[in-house]
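Undergrad: Give me the fold of what follows.
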Amino acid sequence: MVDADQTFVIVGGGLAGAKAAETLRTEGFTGRVILICDERDHPYERPPLSKGFLLGKESRESVFVHEPAWYARNDIELHLGQTVDAIDRTARTVRFGDDGTLVHYDKLLLATGSEPRRLDIPGTDLAGVHHLRRLAHAERLKGVLAALGRDNGHLVIAGAGWIGLEVAAAARGYGAEVTVVEPEPTPLHGVLGPELGNVFAELHREHGVRFHFGVRLTEIVGQDGMVLAARTDDGEEHPAHDVLAAIGAAPRTALAEAAGLRLADRVHGGGIAVDTRLRTSDPDIHAAGDAASFPLGPLGTTLRVEHWANALNGGPAAARAMLGGDVTYDRVPYFFSDQYDLGMEYSGWAPPGTYDQVVIRGDAAKREFVAFWVKDGRVLAGMNVNVWDVTQQIQKLVRTGAPVDTEALADPHVPLERLTA
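TA: Just a heads-up that it's a prediction; the model follows:
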């Protein structure tokens, strides 16, 4: 039973943490809510950092989850620029800040997010090597891309995942020269497989991006602290004024691990292991967002999901569970991307090796289609490209797991609603 004397602490000031705090108040919780964020900026959303904000189409103010005054107005005790360095599960306290402040919790939410993976090669200490995770990174990179565009400069991107491709599109928008280095044979290979990865390769080539597949960066060459070139393991040297490391993200689990909480296997993306109520191995501690690995009943697996929708929905679900609500968090993974004139949404999970065919509905050559990843006649995932208002139907196909007629699935004249009936 929750009462007004209880204290709920949220560690992590991203979207999941901010939405959890909001949900506690909208659900009527009148106790203390303490939100601890290791960044000095108020909680913000991350998709604009590689999309609208990076392109200069969205203002800095537009990225924030709430206006700054919202936190005091809703009696949220917000601690910015403060790092939690220890959890005492016996005493139910967290320690944070330079002065080692201790605060008691009745329920604790870990929404610690993830951090960029680093290149382990010579030259990463040069001034022109970048990552993109935080607002400060995006502000710096925005200025870099504009300067590269003005000066006909070269950007080398390590990694052809979502961040790498979105930054490539933004860089070309500013007029910069772009080379993308990727060890797999196609962009987004681990998510979309080769069939759909090639769609994105051709899209970017048409906009002037150069790809170098099947290789890795081995060294970033510089002079006087500045980047001059990037070398790959096939002996090639690519001119570069700046390098972006976009080789994925790792869950921030050190705090949970030090507290003795169970972590998920690497095959499930690592992260903090939680159940369908987003509870960790300690029933008084929950986890949500990028850092949590949760069971996905509709897909028959456990997964860690790094995308915006998981933070948006997972934070509130964890808050309701902390309040004792009847929560089952098993949402079908969803993410979106905008690159040049291509907009897409993806629902489900179907990495290479899990599906036996890809069914295309529409015209892939015109980039107006829906792709379905299918195994034994069952839809594992679907991606709509420049086709809208079909996400609900795609997610229903994934969630039900019912066999479908693949010929009807490929036929744009057969409504998807008929296949999900």
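
Undergrad: Please make it C-alpha for all contacts and neighbour counts, starting now.
TA: Fine.

Undergrad: quick check: longest helix of the chain.
TA: helix 189-206 (DSSP state H).

Undergrad: Buried ones in that helix, by neighbour count?
TA: By neighbour count with 16 or more other CA atoms under 10 Å, helix 189-206 contains the buried residues 189, 191-194, 196-198, 200-201, 203-204.

Undergrad: so can I have TSV of the residues you listed showing distance to G153?
TA: Output for the buried residues of helix 189-206, formatted as TSV (distance: CA to CA, whole Å):
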residue	distance to G153
H189	28
V191	30
L192	31
G193	32
P194	30
L196	30
G197	27
N198	26
F200	23
A201	22
L203	21
H204	18
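
Undergrad: Considering those residues, which is situated nearest to V178?
TA: Ranking the buried residues of helix 189-206 by separation from V178, with CA to CA as the measure, puts H204 on top at 9.9 Å.

Undergrad: Assess the claim that that closest one and A169 are in contact.
TA: Yes. Here H204 reaches A169: they are 7.4 Å apart, a contact under CA atoms under 8 Å.

Undergrad: Identify the spatial nearest neighbour of L217, chain neighbours not counted.
TA: If the residues on either side of it in the chain are set aside, L217 comes closest to T232, at 4.3 Å by CA to CA, 6 or more residues apart in numbering.

Undergrad: Please, where are all the strands along the stretch 1-150 of the chain?
TA: 7-11, 32-36, 76-79, 84-88, 93-96, 101-104, 107-110, 114-116, 129-130 (DSSP state E, counting those that start in this stretch).

Undergrad: contacting residues around the shortest one?
TA: Among residues not part of strand 129-130, those counted as contacts by CA atoms under 8 Å, 6 or more residues apart in numbering are 137, 141, 227, 242-245.

Undergrad: repeat that with 7 Å
TA: 242-245 (CA atoms under 7 Å, 6 or more residues apart in numbering).

Undergrad: ditto for the second one
TA: Identification of contacts with strand 32-36 by CA under 7 Å, 6+ apart yields 6-13, 21, 76-80, 82.

Undergrad: Likewise for the fourth one?
TA: Identification of contacts with strand 84-88 by CA under 7 Å, 6+ apart yields 93-97, 255, 259.

Undergrad: Return a selection command, for use in PyMOL, containing the buried ones of those.
TA: This is how PyMOL selects the buried members of the contacts of strand 84-88, with burial counted by 16+ other CA under 10 Å:
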select buried, resi 93+94+95+96+97+255
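
Undergrad: before we go on, could you also do this sequence so I can check it against the first one:
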Amino acid sequence: MRSAEVLAAQEISLRLGTKVTGIDRASHTVLTDIESLHYDRLVFATGTRPRALVLPGADLTGLYTLRGIEDADALGTALQAAHNVVIIGGGFIGLEVAATARTKGLSATVIEAAPRVMARAVAPEVSRWFEAMHRSMGTQVLTGAGVSAIEGTVRVEAVILSDGSRLLADLVLVGIGAVPNAELALAAGLPCPNGIEVDAQGRTSDPDIFAVGDCALHPNPYAGGLFRLESVQNAIDQAKVVAAALLGETVAYNAVPWFWSDQGNVKLQTTGLPINPDSHVLRGNPTEGRFTVFHIRDGVIIAADSVNMPADHMYARRLVAARATVAPTTLADLGIPLKSLLEATP
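TA: Okay, the predicted model is just below:
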């Protein structure tokens, strides 16, 4: 993403093809397969890896995950020769790939163990709308369904569901979440309950070691406790906080979480964390394909899901940050601009 000249000008030494094998905290040394490096401060930015499918047949050819550019290239090539695509996991990645498969004229089936797609990320109304949208594209969406095995000899031929049903498949995408790459930190004796635990500045229990991005379990004010975010937004905003800490500044991470997902010609944008809402408010008309659903807890806007409503998303981010309280009838009224609600928020 940056040329060698740019990195050199910033006095950044980039070691590609170098594997870290251990951290010696006592001597402040990073051990690699090539050399040992001394550190004054150390930052883990190790990210995550796709959660593996642990089932009979999971080692067959034709199963894919999607994380890095190499994965995307391999999947893109495989889709050119595929006919029956089965996707295990109805999250953002699974639904994005399903939409892509259908635009290519391929058969697509999404299997989701939860009662609805994107259950952890969006409101029930939004899940239902996307399920209907994908079905209208010709995708078979199976919710509350489990997988018991992958069938085939050398290459995948079918996916067997928990109820015994058999789905023909010559390509299977596994999108069942991610696992933080915390093994090096754990081996170094750092707390890693679900990622590398850090404080509001990104500092671990060792004052000279930090963690940032998808691998960092951090105190998040919108989660009400420790939370691990897998998003571009978090990686960028948290990196700024850690950089400040490395320079001796104290800046607490408090950025409003936000995410997006492009599925077919539909853009979903979410903000906040929909943790234990007690009600939802619909703004707009789902039948027109343009609407926002606000998540409310104790009268406070804690999150919002916007479908093809980018302006709503931008104002919703600010309303969530302000912890705004707005009457449901007012929030739902399209005649009242969200901007005016923000201006009225103390």
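
Undergrad: hmm, back to that, quick one: which two of the contacts of strand 84-88 of the first structure are the most distant?
TA: Using CA to CA, the two most remote members of these are G97 and A259, lying 17.6 Å apart.

Undergrad: Closest to the centroid, which residue in the second structure?
TA: Centroid-nearest residue in the second structure, with CA atoms, centre = their mean: E230, separated by 4.2 Å.

Undergrad: Cross-check the contact I'm expecting between it and D214.
TA: Yes. Applying CA atoms under 7 Å as the test, E230 of the second structure and D214 come out as touching, 4.7 Å apart.

Undergrad: leaving aside the residues next to it on the chain, what's closest to the aligned residue in the second structure for V385 of the first structure?
TA: Residue mapping for V385 of the first structure onto the second structure gives V307, with TM-score structural alignment as the criterion. What sits nearest to V307 of the second structure in space, not counting adjacent residues and going by CA to CA, 6+ apart, is L268, at 4.7 Å.

Undergrad: What is the equivalent residue in the first structure for that neighbour?
TA: When the two structures are superposed using TM-score structural alignment, L268 of the second structure falls opposite M344 in the first structure.

Undergrad: Flag every buried residue along the host helix or strand of its match.
TA: M344 of the first structure is part of strand 342-348, with elements assigned from DSSP states H and E. Applying a neighbour-count criterion of 16+ other CA under 10 Å, the buried positions in strand 342-348 of the first structure are 343-348.

Undergrad: List the ones among the contacts of strand 129-130 of the first structure that fall in helices.
TA: Checking these against helices, none of them qualifies (DSSP H).

Undergrad: Next up, the contacts around A182 of the second structure.
TA: Neighbouring residues of A182 of the second structure by CA under 7 Å, 6+ apart: 192, 195-196, 215.

Undergrad: So for E230 and D214 of the second structure, which residues contact both of them?
TA: Counting by CA under 7 Å, 6+ apart, nothing touches both E230 of the second structure and D214.

Undergrad: Check the alignment and tell me where G335 of the second structure lands in the first structure.
TA: Match for G335 of the second structure (TM-score structural alignment): H413.

Undergrad: Tell me the secondary structure at that match.
TA: Following DSSP: H, G, I helix; E, B strand; the rest coil, the label given to H413 of the first structure is coil.

Undergrad: Please say which position in the second structure the residue nearest to L217 of the first structure maps to.
TA: If you follow T232 of the first structure across to the second structure using TM-score structural alignment, you land on L161.

Undergrad: before we move on, back to that, wait, isn't the residue nearest to V307 of the second structure in contact with D312?
TA: No. The pair L268 of the second structure and D312 fails to qualify as a contact (CA under 7 Å) at a distance of 11.3 Å.

Undergrad: shared neighbours of the two, anything?
TA: Common contact partners of L268 of the second structure and D312 (CA under 7 Å, 6+ apart): S306.

Undergrad: Let me see the ranges of the helices in the second structure.
TA: Counting by DSSP H, the second structure forms helices over residues 4-9, 69-81, 92-103, 124-136, 183-187, 232-246, 310-321, 328-332, 338-343, given from the N-terminal end onward.

Undergrad: And for the third one, what's in contact with it?
TA: Taking contacts as CA under 7 Å, 6+ apart, the residues outside helix 92-103 of the second structure that touch it are 87, 108, 118, 137, 175, 261-264.

Undergrad: how much does it stray from the first structure?
TA: Helix 92-103 of the second structure differs from its equivalent in the first structure by a mean of 1.1 Å after superposition (mean CA distance after the TM-score superposition for the first structure).

Undergrad: Could you do the fourth one as well?
TA: Averaged over the aligned pairs, helix 124-136 of the second structure sits 1.2 Å from the first structure after superposition, using mean CA distance after the TM-score superposition for the first structure.

Undergrad: quick one, which of the helices of the second structure is nearest to T46 of the second structure?
TA: Of all these, helix 183-187 sits nearest to T46 of the second structure, with 9.3 Å by CA to CA.

Undergrad: for the closest one, which positions count as buried?
TA: 184-185.

Undergrad: distance of C215 of the second structure from L142 of the second structure?
TA: Using CA to CA, to the nearest Å, C215 of the second structure is found at 31 Å from L142 of the second structure.

Undergrad: Which of these two has more residues huddled nearby?
TA: Here C215 of the second structure and L142 are compared on neighbour count by other CA atoms under 10 Å; more neighbours surround C215, at 27 against 20.

Undergrad: I figured the more buried one hits R49, correct?
TA: No. Taking CA under 7 Å as the contact criterion, C215 of the second structure and R49 are not neighbours in contact, 9.7 Å apart.

Undergrad: Between these two, which contacts overlap?
TA: Joint contacts of C215 of the second structure and R49 (CA under 7 Å, 6+ apart) are 180-181.

Undergrad: Just to be sure, which of the contacts of A182 of the second structure are found in strands?
TA: Judged by DSSP state E, strands contain the following of these: I196.
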